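K.L.:
Sequence isn't available, so here's the structure alone:
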């Protein structure tokens, strides 16, 4: 049986995913909270680069998270690569006895993987990536853990799709605003290209000032609408 405390932790993950935060922030916070749900040292979300047929770390928690994000895995390579290739979940409770485990990833990151639970992230039966938790603090990963992680992967898949749609919507919006501004400028040969120049200069100044991504986007829109 799944205990009450674990259910509450899982519900917190659901509340994060269904929050009004920007989609990329939702995904990051979800993965950062995942180790607590599974009493584990770390968790990672790897996304598929379909052109290179590789997995890259979109979010990686734990002490070596930043080092881990420098690593790429071929589909079929390592536990995560095997899960991506076969689109099946996998429990490995002793990595030293499983030939699918990719030791070089630990060597590059400095992280020591003892056991791992890994599931595919699928959207409409298409592989999006892989979700994994590593190093359970007490005992082995169980079928109960697997059921929970699969449920989380389904929610993460929806969050990833929302992030993609959100990005497309923003790009379309900015493109439409710029096009309208340029059409207005074309009526006057003396102001042609003015909006583009103002936008470029504003972004250069904003970056020099160290403004964050959201502030730069608002600055870009303000420059176009000035």
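P.N.:
Structure's in. What do you need? Predicted model only: the values in this text are computed from it and were never measured.

K.L.:
make it CA atoms for all contacts and neighbour counts henceforth
P.N.:
OK.

K.L.:
residue closest to the middle of this structure?
P.N.:
Centroid check for the chain by C-alpha atoms, centre = their mean gives residue 58 as the closest residue, at 4.2 Å.

K.L.:
centre of the chain versus the helix or strand hosting that residue, how much separation?
P.N.:
Of the helices and strands defined by DSSP states H and E, residue 58 is found in strand 54-60. For strand 54-60, the distance from its own C-alpha centre to the chain's C-alpha centre is 8 Å (C-alpha atoms, centre = their mean, to the nearest Å).

K.L.:
could you point out which element follows that strand?
P.N.:
helix 65-68.

K.L.:
Report the buried residues of that next one.
P.N.:
When neighbours are counted by 16 or more other C-alpha atoms under 10 Å, the buried residues of helix 65-68 are found to be 65, 68.

K.L.:
Included below, for side-by-side comparison, is a second structure:
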């Protein structure tokens, strides 16, 4: 004799399946974050997992720019793979920009393009999607990005789905913070190594021209600078001339001397302070 399953039992089993799926998703993302130092690879894996578990038609992940005035598309699943790194959205611009500015999520089950916050972007045909969830990515209580999930057909998102996306966004925030700390450690290690090389170079018996050239090369590398130059003052003429530079441009190397007080370099010499 079989016992008919009661609705409450079915509900509990469904809840258990959803919780098991949630744990599995978070475990997979945690593994990706732990095993990958490359942030781009982590973000790519995250949007793939989100699309898989939410059955979404698209998932887009934006991160705040270094200037913190716009969002940059850094990972995408399904649409726009060639536009990663090239799409930018200002804070407060469209739904995505609004979410970043207000630090709160937006859930739209249908007719997303009718929302007053919606803005059409030529390269992002988001108006083709009916349902839309946008969640802020936080790190140390600061917004660092936004993750969007989109469906072409209307969809009433369940509370557990929204909660899962929020948890994933928190994990992304943690991954970004870890990546930043890793980059800081690399920069500090490079600074220590560079300073050590500078000390050895200055103490060596090399020609002054070789020493200066090595200094600009190492300084440019340490600061990720496109151009680094050392200019020396000719006291007889009161002019600054380029003595060493890592620029390969002959036009730059042949730049005319600068008068003290002329341009930023000349002002720094005249005022005897950094600018």
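P.N.:
Structure received. Just so we're clear, the structure is a prediction, and the values are computed from it rather than from any experiment.

K.L.:
show me where the first structure has strands.
P.N.:
When assigned using DSSP state E, the strands of the first structure occupy the ranges 40-49, 54-60, 72-74, 90-92, 116-123, 126-136.

K.L.:
Including distance to residue 204 of the first structure, could those go into CSV?
P.N.:
Putting the strands of the first structure into CSV (distance: least, C-alpha to C-alpha, whole Å) gives the following:
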stretch, distance to residue 204 of the first structure
strand 40-49, 30
strand 54-60, 27
strand 72-74, 32
strand 90-92, 47
strand 116-123, 38
strand 126-136, 34
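
K.L.:
most packed of those?
P.N.:
strand 116-123 (a mean of 26; mean count of other C-alpha atoms under 10 Å).

K.L.:
okay but residue 48 of the second structure is in contact with residue 61, surely?
P.N.:
No: counting by C-alpha atoms under 8 Å, residue 48 of the second structure sits too far from residue 61 to count as a contact (10.8 Å).

K.L.:
Look up how far residue 231 of the second structure lies from the alignment partner in the second structure of residue 135 of the first structure.
P.N.:
Residue mapping for residue 135 of the first structure onto the second structure gives residue 151, with TM-score structural alignment as the criterion. In this structure, residue 151 of the second structure lies at 58 Å from residue 231 of the second structure, with C-alpha to C-alpha, to the nearest Å as the measure.

K.L.:
before we move on, what about residue 135 of the second structure?
P.N.:
Counting by C-alpha to C-alpha, the gap between residue 135 of the second structure and residue 231 of the second structure amounts to 50 Å.

K.L.:
now do residue 205 of the second structure
P.N.:
From residue 205 of the second structure over to residue 231 of the second structure the distance is 21 Å, taken as C-alpha to C-alpha.

K.L.:
If I follow the layout properly, residue 29 of the first structure ends up in contact with residue 15?
P.N.:
No: using C-alpha under 8 Å, residue 29 of the first structure is not in contact with residue 15; the gap is 10.9 Å.

K.L.:
which of those two has more neighbours?
P.N.:
residue 29 (16 against 13; other C-alpha atoms under 10 Å).

K.L.:
what do we get in the second structure for the more buried one?
P.N.:
Superposed on the second structure with TM-score structural alignment, residue 29 of the first structure falls opposite residue 45.

K.L.:
Find the nearest non-adjacent residue to that match, please.
P.N.:
Distances taken as C-alpha to C-alpha, 6 or more residues apart in numbering put residue 32 closest to residue 45 of the second structure, at 7.4 Å, once the chain neighbours are dropped.

K.L.:
Which residue in the first structure aligns with the one you found?
P.N.:
Using TM-score structural alignment, residue 32 of the second structure pairs with residue 16 in the first structure.

K.L.:
how deep is its match tucked in, by neighbour count?
P.N.:
Count around residue 16 of the first structure with other C-alpha under 10 Å applied: 18.

K.L.:
wait, doesn't it sit right on residue 28?
P.N.:
No: the pair formed by residue 16 of the first structure and residue 28 falls short of the contact definition of C-alpha under 8 Å, at 9.9 Å.

K.L.:
that older thread, distance of the match of residue 29 of the first structure relative to residue 133 of the second structure?
P.N.:
Residue 45 of the second structure is 19 Å from residue 133 of the second structure, where distance means C-alpha to C-alpha.

K.L.:
Same question for residue 21 of the second structure.
P.N.:
Distance of residue 21 of the second structure to residue 133 of the second structure, given as C-alpha to C-alpha: 19 Å.

K.L.:
ok, now which ones touch residue 197 of the first structure?
P.N.:
Shown in contact with residue 197 of the first structure (C-alpha atoms under 8 Å, 6 or more residues apart in numbering): no residues.

K.L.:
same deal with residue 27 of the second structure?
P.N.:
Residues in contact with residue 27 of the second structure, defined by C-alpha under 8 Å, 6+ apart, are absent; none qualify.

K.L.:
quick check, residue 232 of the second structure in a strand?
P.N.:
Yes: remark: residue 232 of the second structure belongs to a strand, assigned using DSSP: H, G, I helix; E, B strand; the rest coil.

K.L.:
For it, list the residues it contacts.
P.N.:
Contacts of residue 232 of the second structure were listed using C-alpha under 8 Å, 6+ apart, and they are 240, 241, 242, 243.
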